[in-house]
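> Please find the sequence and the predicted model below.
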Amino acid sequence: MVLLWIFIPCLLLNVYIAEVVTGVVHDLATLEAADSKDITKEDLIKAQEYIDRFYNAVTRSRMLSNPTEQKIKDMQTFFGLKVTGKINKETLQIMRKARCGVPDVQSFSHFPGKLKWEKTSLTYRIVNYTPDITTSEVDYAIAQAFKIWSEVIPLNFRQIYSGEADIMISFGYRDHGDFFPFDGPLGILAHAFAPGNGIGGDTHFDEAETWTLGHQGTNIFLVAVHELGHALGLEHSRYEQAIMYPTLLENSFVDPTKFKLFKDDIDGIQALYGSRRPNMPKPNPSVKPPARPTMKPQPKPPKEPQPKPPKEPQPKPPKEPQPKPPERTSA
């Protein structure tokens, strides 16, 4: 139990789980709503779960008369909301957005101890695939996500297809074997562990989402870039333009070949690994964009010859009597 409390939360910073294990329970009475007419008890329960999960580490060491209020203030500060320490419509609106499962911090930041990979060549393996898109589309999205990071730091990534990789990538439902269950459609989209041995660096996607490379559903490429940032050692950014911002807009779409990291993302990752030297060959994923199957035009069914309508007999015009020529008389 002690090892669980130290090791797992250190990787994912989810001390909410540690509190549940040790029996710490919060009283909803400490959670105040700005307007009780518009906010239900169910809203308050969801809000309590949210701040305990994503902001508990911020106030864990503080001796406060109302730590719940401070967590709400930390959350409101992080997202640029009016800081009241109370639950209001704006705060609930942020809480309802689809997001990453890793807790939030200020600006670009790193996991405790600045965890990072101590080698420059890393392997990754996609253990299983979502049925939402083709396997080649998943391979392409993940390869392009690694390429985004590799373009700015001196790390190279190679996909393997069996055995244990540095970064193991998988799709799973609800309880999927790592003590951090998913919550169904939307809500938490994915999570990743900080660099390290064993589960370190592993990245999990919630199979309850509808994964896509297009406009509809949840864009797997954007979520992969974000989660791999965690797998390389980054925490969340408070800049909405950054890929390491904790929430993702629904139906987000971007061309993976044109995507660029925000300055805060680059500053954060280069603070860990330095920049990619100009003489280093640029990363070039072996996976090419999948060719979507072209729909062959279906031949139209042949037209059956239509029988010609029978000709109706035309009535013959009646013959008019012709006058007989006059008879010749002899003289």
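That came through fine.

> When you work out contacts or count neighbours from here on, use the C-alpha atoms and nothing else.
Fine.

> Can you list the residue ranges for helices in the stretch 151-300 of the chain?
220-231, 263-273 (DSSP state H, counting those that start in this stretch).

> Of all these, which one comes closest to Ile153?
helix 263-273 (6.1 Å; CA to CA).

> What residues of the closest one count as buried?
Buried residues in helix 263-273, counting neighbours by 16 or more other CA atoms under 10 Å, are found at 264-273.

> Looking at those, spot the one nearest Asp74.
Asp264 (20.1 Å).

> Please work out how many residues are found near Ala141.
Neighbour count for Ala141, taken as other CA atoms under 10 Å: 26.

> do the one 5 residues further on as well
Taking other CA under 10 Å as the criterion, the count of residues near Phe146 is 22.

> Can I take it that it is in a helix?
Yes: checked against DSSP: H, G, I helix; E, B strand; the rest coil, Phe146 lies within a helix.

> Let me know whether it touches Leu228 as I believe.
Yes: under the criterion of CA atoms under 8 Å, Phe146 makes contact with Leu228 at 7.3 Å.

> okay, pairing it with this:
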Amino acid sequence: MVQGAIQAMALTAAAVTFIFLKECCLSVPLPKPFIQRHLSSIGLNATNKAAYHYLKRYGYLNVGADVSTTDAQFAEALKVFQQVASLPVTGVLCAKTIERMSQPRCPAPDIYLSDKEQLSSYWASSNLTYSISRYSTSSDPVSIEDAVKKAFRVWEQHSLLRFKQVPSRTANIDIAFVKKMHGDGEPFDGRGGILAHAFFPQYGGSIHFDDDEAWNPGPAKGLDLYAVAAHEIGHSLGLKHSMNSNALMAPFYQSHLSNEIRLHSDDVDALHYLYGSPADETIWPSNKVTDEGSGYFNQQPNSLLNKVDICKNAVLDTITVIGNGSTYAFQGKWYWRLNQLSYDEGYPRRIADDWDGLPDHIDAAVTDKLGNTYFFKEDKYWQYDAEGKAAANNPKNMSSAFPDTPENLDAAMIWAYDQRFYFFKGKFFWQHLTSSERALWPRLIKTISSNFTSKIDAAFTWTNGKNYIFAGPYYYRLSGWRVMKVLPGYPRSTGEWWFGCNDGKSIEEP
């Protein structure tokens, strides 16, 4: 359980709701889509402005009403949205992007930018009760109870949480089918608009469905109560939106054609983060690392006898996965190409022999979504493409491409969850939406783990999509969900798990 680490969390968002933004297969009349509503009133460049309102509303653009948004910021926000929506990531407002913006979705933000917004609350007990205090007028009570019970079971299957229906409104979670103004400050708007909303645990966990809708226990016709209820229960448990479009907690409403909804791994990660897992399910990643030759590296013989013994001092300068999928770790004058269990034959090799112009004793490294790798030392950075070919005019000043980023970094990475740049130095870390945008925060590293009282040495996203932080001879695996935290079962020995240094000890196979 991770409750001890969460007890101080604060919740700021009071309620989350489902809303229809585009006509779909229902026979009922629906309101104009979000984009069309804006198009009717904002005049020139209407589509861009409508998209701007959408991106701002759901957290992709963090700007005030009086702050102009540059074309670059707009394009980067579009890229993040397109990634969340499983669209081609182009940064261009194309027809498919507009169509996706007009689809049914939950209007709670997808991205939370402040510390407090990113945190969520949770129930202190694993045995929770719920009651249906008011039933739907469009479906019989037995069908409603069956659909709701199935929806709760979706969350029971991956946790120690257990839910029991009770007749009293003193239950932990109250469920009601209500209309228009119903006393919680979040009125419904009649058929075809807002479908449902739920409150996070700190605000009571209640779930309300709009009784003006034509609810159906399954996906056959009308609104799929089973699917909507399963999503809303997630919010009632404290989960926010997932950036994985295949997750149940993805922001876009989806009816499930099968008789059983299954949680995506991102939903499970979020659930385990708040409530722990039935057992320690920490599993070492099994994805294979690409080990093919790297085209532009100089593969000269490296027969020096004085190679460093990484097993005696497994403290890294940096580690990264370059654009071709190969994992490289650096220490002093040396570097290693890692595989699933250890490092490849022929390593370590000297940095100066293979990396054109790259200095020794690197501060940090990070590889972006385009496969470009950036190495940092002091106030300079060196850029290499996916095959290790050096960019022209290396090195460059950090201030030219990474504004507000401190010099002499300790580590850098892109967090797999939000695809943003994170830079670490001393007791703090900074966030960038893109490499060229100004830095946000900083925050204290100890908010990630109390083990990080001073500084860390390296950080990166591996080929399995998981993030790792290295501090001294140990490493930590981070949660892949919303708030950056260390998972149970860590730290582990860097030498043993990444370089095969078991010193004769028996360790479990990764």
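Arrived safely, thanks for sending. This structure is a prediction, so every number in the text was calculated from the model and none was measured.

> related to what we said a few turns ago, out of the helices of the stretch 151-300 of the first structure, flag the one nearest Thr212 of the first structure.
helix 220-231 (5.9 Å).

> Sort out which residues of the closest one are buried, please.
Using 16+ other CA under 10 Å as the test for burial, helix 220-231 of the first structure gives 220-231.

> export these to CSV and tack on distance to Tyr161 of the first structure?
As requested, the buried residues of helix 220-231 of the first structure are exported to CSV (distance: CA to CA, whole Å):
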residue, distance to Tyr161 of the first structure
Ile220, 20
Phe221, 20
Leu222, 23
Val223, 22
Ala224, 18
Val225, 20
His226, 23
Glu227, 20
Leu228, 18
Gly229, 22
His230, 22
Ala231, 19
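
> what residue of the first structure takes the place of His241 of the second structure?
Counting by TM-score structural alignment, His241 of the second structure lines up with His236 in the first structure.

> correct me, but its match touches Asp104?
Yes: contact status for His236 of the first structure versus Asp104: in contact at 5.4 Å, counting by CA under 8 Å.

> what is in contact with these two at once?
Contact criterion CA atoms under 8 Å, 6 or more residues apart in numbering; residues shared by His236 of the first structure and Asp104: Pro246.

> Which strand or helix spans the residue nearest to Ile42 of the second structure when sequence neighbours are not counted?
Distance criterion CA to CA, 6 or more residues apart in numbering; nearest residue to Ile42 of the second structure, sequence neighbours excluded, is Lys49 at 7.5 Å. Per DSSP states H and E, Lys49 of the second structure falls inside helix 46-57.

> contacts for that helix?
Under CA under 8 Å, 6+ apart, the answer for helix 46-57 of the second structure is 34-35, 38-39, 42, 61-63, 74, 77-78, 81, 93, 98, 101, 109.

> Which entries within the residues you listed meet the buried criterion?
If we count by 16+ other CA under 10 Å, the contacts of helix 46-57 of the second structure have these buried: 34-35, 38-39, 61-62, 74, 77-78, 81, 93, 98, 101, 109.

> just curious, which of those is nearest to Lys180 of the second structure?
So of those, ranked by how close each gets to Lys180 of the second structure (CA to CA), first place is Phe34, at 20.3 Å.
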